[in-house]
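Asks: Need a 3D model of the sequence below.
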Amino acid sequence: RHGADLRGHEPVLDWHANAQGVTVRTSKGEYAAGHLIFTTGAWTPEVLRDLPLTVTRQVLGWTQPPDLSPFTADRFPVWAIDHEGAGFYYGFPHTPDGSGGPGLKAALHCPGAPTTAATAQREPLPADADEVRAVFARHLPTGDGPLIEQRTCLYTNTPDGHFIVDRHPAHERVTLACGFSGHGFKFASVMGEVLADLATAGKTDWPIDFLRLSRFAHS
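Replies: Here you go, the predicted model:
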């Protein structure tokens, strides 16, 4: 509607930038533009090899407790538990309309198993069920029950857990938006504005200094 041309399922093979513009070569062709924004998620280490990023595989699932009524959204909050030595877990209440999944959700936010976007095991493994149900057994025993669905996702983590949102240090026509460390989706709307600012004006009024890549220069 606003002139965007969406191209999916085209692996990026290479990219180049100079003072005149940028070029991206994919499996289906070559594209030229005035500015390039990298929002490549777990594939970022493959196309930007010098960034301090680690991709991890994360596990989440939904249980079917004997009684779901204590865990509905009007009675039970979104929650998080930092269990020393076991990990940082979070979960959502049960939503009868299914918008939050089929049952009571729990997930391991960190740590995760290091992997890559190309080699990650996308299908759930038997041990994943134990990982999800362990948090219920330890902290919410009445929420435990048969595991009715499992999924996996990939995090792209920075050393400090904050995003990288900045101009590329060597290419002023390239903007980086990566390392969202498992919680970037909540900031999608403001990140869109920030990236549009950086691409069109070279600056933004939003306070993003703490997200600059330069913070890792001496780490």
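
Asks: contacts, neighbours, all on C-alpha from now
Replies: OK.

Asks: Tell me the spacing between Glu30 and Ala134.
Replies: Glu30 sits at a distance of 48 Å from Ala134 (criterion: C-alpha to C-alpha, to the nearest Å).

Asks: same question, Arg25
Replies: From Arg25 to Ala134 the distance is 45 Å (C-alpha to C-alpha).

Asks: same thing with Pro114?
Replies: 21 Å.

Asks: ok, back up a step: Glu30 and Ala134: which is more packed in?
Replies: Applying other C-alpha atoms under 10 Å to Glu30 and Ala134 shows that Ala134 carries more neighbours, namely 16 against 13.

Asks: mind checking the SS state of the more buried one?
Replies: helix (DSSP: H, G, I helix; E, B strand; the rest coil).

Asks: That one: what's it in contact with?
Replies: Applying C-alpha atoms under 8 Å, 6 or more residues apart in numbering to Ala134 gives no contacts.

Asks: Can you give me the distance of it to Thr54?
Replies: Applying C-alpha to C-alpha to Ala134 and Thr54 gives a distance of 25 Å.

Asks: can you check Gly87 too?
Replies: For Gly87 relative to Thr54 (C-alpha to C-alpha), the value is 17 Å.

Asks: show me what contacts Phe38?
Replies: With the criterion set at C-alpha under 8 Å, 6+ apart, Phe38 makes contact with 44, 174-178.

Asks: I have a second one here; can you model it like the first so I can compare?
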Amino acid sequence: MNKKVAVILSGCGVYDGSEIYESVITLLRLDQRGATVQCFAPNIAQMHVINHLTGEEMPENRNVLVESARLARGEIKDLSEARAEDFDALIMPGGFGAAKNLSDFATQGAACQVLPAVLELAQSFASSGKPVGMMCIAPTMAAHIFGPGVVCTLGNDDDPAAAASREMGVEHQACEVTEIIEDSKNKLVTTPAYMLAQSISDAASGIYKLVDRVLELTNK
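Replies: Sure thing, here's the model as predicted:
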């Protein structure tokens, strides 16, 4: 039986949305493993819009769901329609959209809050014992979802995001870009991806392992 996986996107582009390579690699691996995928994104305004050529903020407004549809080739639904009972697992790619649109970690650090719709859905997966995969900066939401003591990685122990996560109650573990960290109690799998990756193949090595392990955990 094919596994059904929900993927939450946060826009389109590393600086203000989902990291495109991470998202595509995730979707590719899920497809290679025969999983049925449904992408979701919150129907909200982006925190801001970044010119990815210059890195400067642009004087315009964009919608997270509409931008995420670019990555999903239009096959995406409003996050409000997502139900944990319809899926076997949940995966959240990174990109600064995870810290700007799915949460306010980018501006609030350890005092951040997670978007209520994201938090409610992720906690539904957690309370149902269904595996969750988070990559890059997305694990900064882990303490809110799973509570203090959750084990995850953001790459290097001395990264400011790792320090802020520890302040929130995360048990942070350093991890190479090619590897994953698993919290067996919470069925959470994390990998650094572009927190450390120097190339798309670097990112893919860890993301493939994350996807494979998440799918394996659906059987446990």
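
Asks: Report the TM-score for the pair.
Replies: The pair, once superposed, lands on a TM-score of 0.24 when counted by TM-score structural alignment, normalised by the length of structure 1; 95 aligned residues with a C-alpha RMSD of 5.9 Å.

Asks: Which other helices and strands does the longest helix out of those in structure 2 contact?
Replies: In terms of residue count, the longest helix belonging to structure 2 (DSSP state H) is helix 200-217. Contact partners of helix 200-217 of structure 2 among helices and strands, from 3 or more C-alpha pairs under 8 Å, 6 or more residues apart in numbering; DSSP states H and E: helix 20-32, strand 132-135, strand 188-191.

Asks: Show me the one of the ones you listed that comes nearest Phe40 of structure 2.
Replies: helix 20-32 (12.1 Å; C-alpha to C-alpha).

Asks: which of the residues in the closest one are buried?
Replies: Residues 20-27, 29-30 are the ones in helix 20-32 of structure 2 that count as buried (16 or more other C-alpha atoms under 10 Å).

Asks: ok so, going back, going by neighbour count, list what's buried in the longest helix of structure 2.
Replies: Here helix 200-217 of structure 2 shows 202-211, 213-215, 217 as buried, counting by 16+ other C-alpha under 10 Å.

Asks: quick one on the thing from earlier: of the contacts of Phe38 of structure 1 - the most surrounded one?
Replies: Cys178 (25 neighbours).

Asks: returning to what we had before: which one's more surrounded, Gly87 and Thr54 of structure 1?
Replies: Each of Gly87 of structure 1 and Thr54 has its neighbours counted (other C-alpha under 10 Å); Thr54 has more, 19 against 15.

Asks: which residue ranges form the helices in structure 2?
Replies: Under DSSP H, structure 2 gives helices at 20-32, 64-71, 97-100, 105-108, 116-127, 142-146, 160-168, 200-217.

Asks: Select, out of those, the one closest to Ile8 of structure 2.
Replies: helix 116-127 (8.3 Å).

Asks: by contact count, what packs against that closest one?
Replies: strand 89-92, strand 132-135, helix 142-146.

Asks: how does it look with 10 Å?
Replies: With contacts defined as 3 or more C-alpha pairs under 10 Å, 6 or more residues apart in numbering; DSSP states H and E, the packing partners of helix 116-127 of structure 2 are strand 4-8, strand 89-92, strand 132-135, helix 142-146.

Asks: Make TSV from these and add distance to Glu182 of structure 2 and mean neighbour count to it.
Replies: Shown next, in TSV, are these (distance: least, C-alpha to C-alpha, whole Å; neighbours: other C-alpha atoms under 10 Å):
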stretch	distance to Glu182 of structure 2	mean neighbour count
strand 4-8	18	24
strand 89-92	14	26
strand 132-135	9	28
helix 142-146	12	21
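
Asks: okay, those in a markdown table with distance to Met58 of structure 2 next?
Replies: Formatted as a markdown table, those follow (distance: least, C-alpha to C-alpha, whole Å):
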| stretch | distance to Met58 of structure 2 |
| --- | --- |
| strand 4-8 | 25 |
| strand 89-92 | 26 |
| strand 132-135 | 27 |
| helix 142-146 | 30 |
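
Asks: No further questions, thank you.
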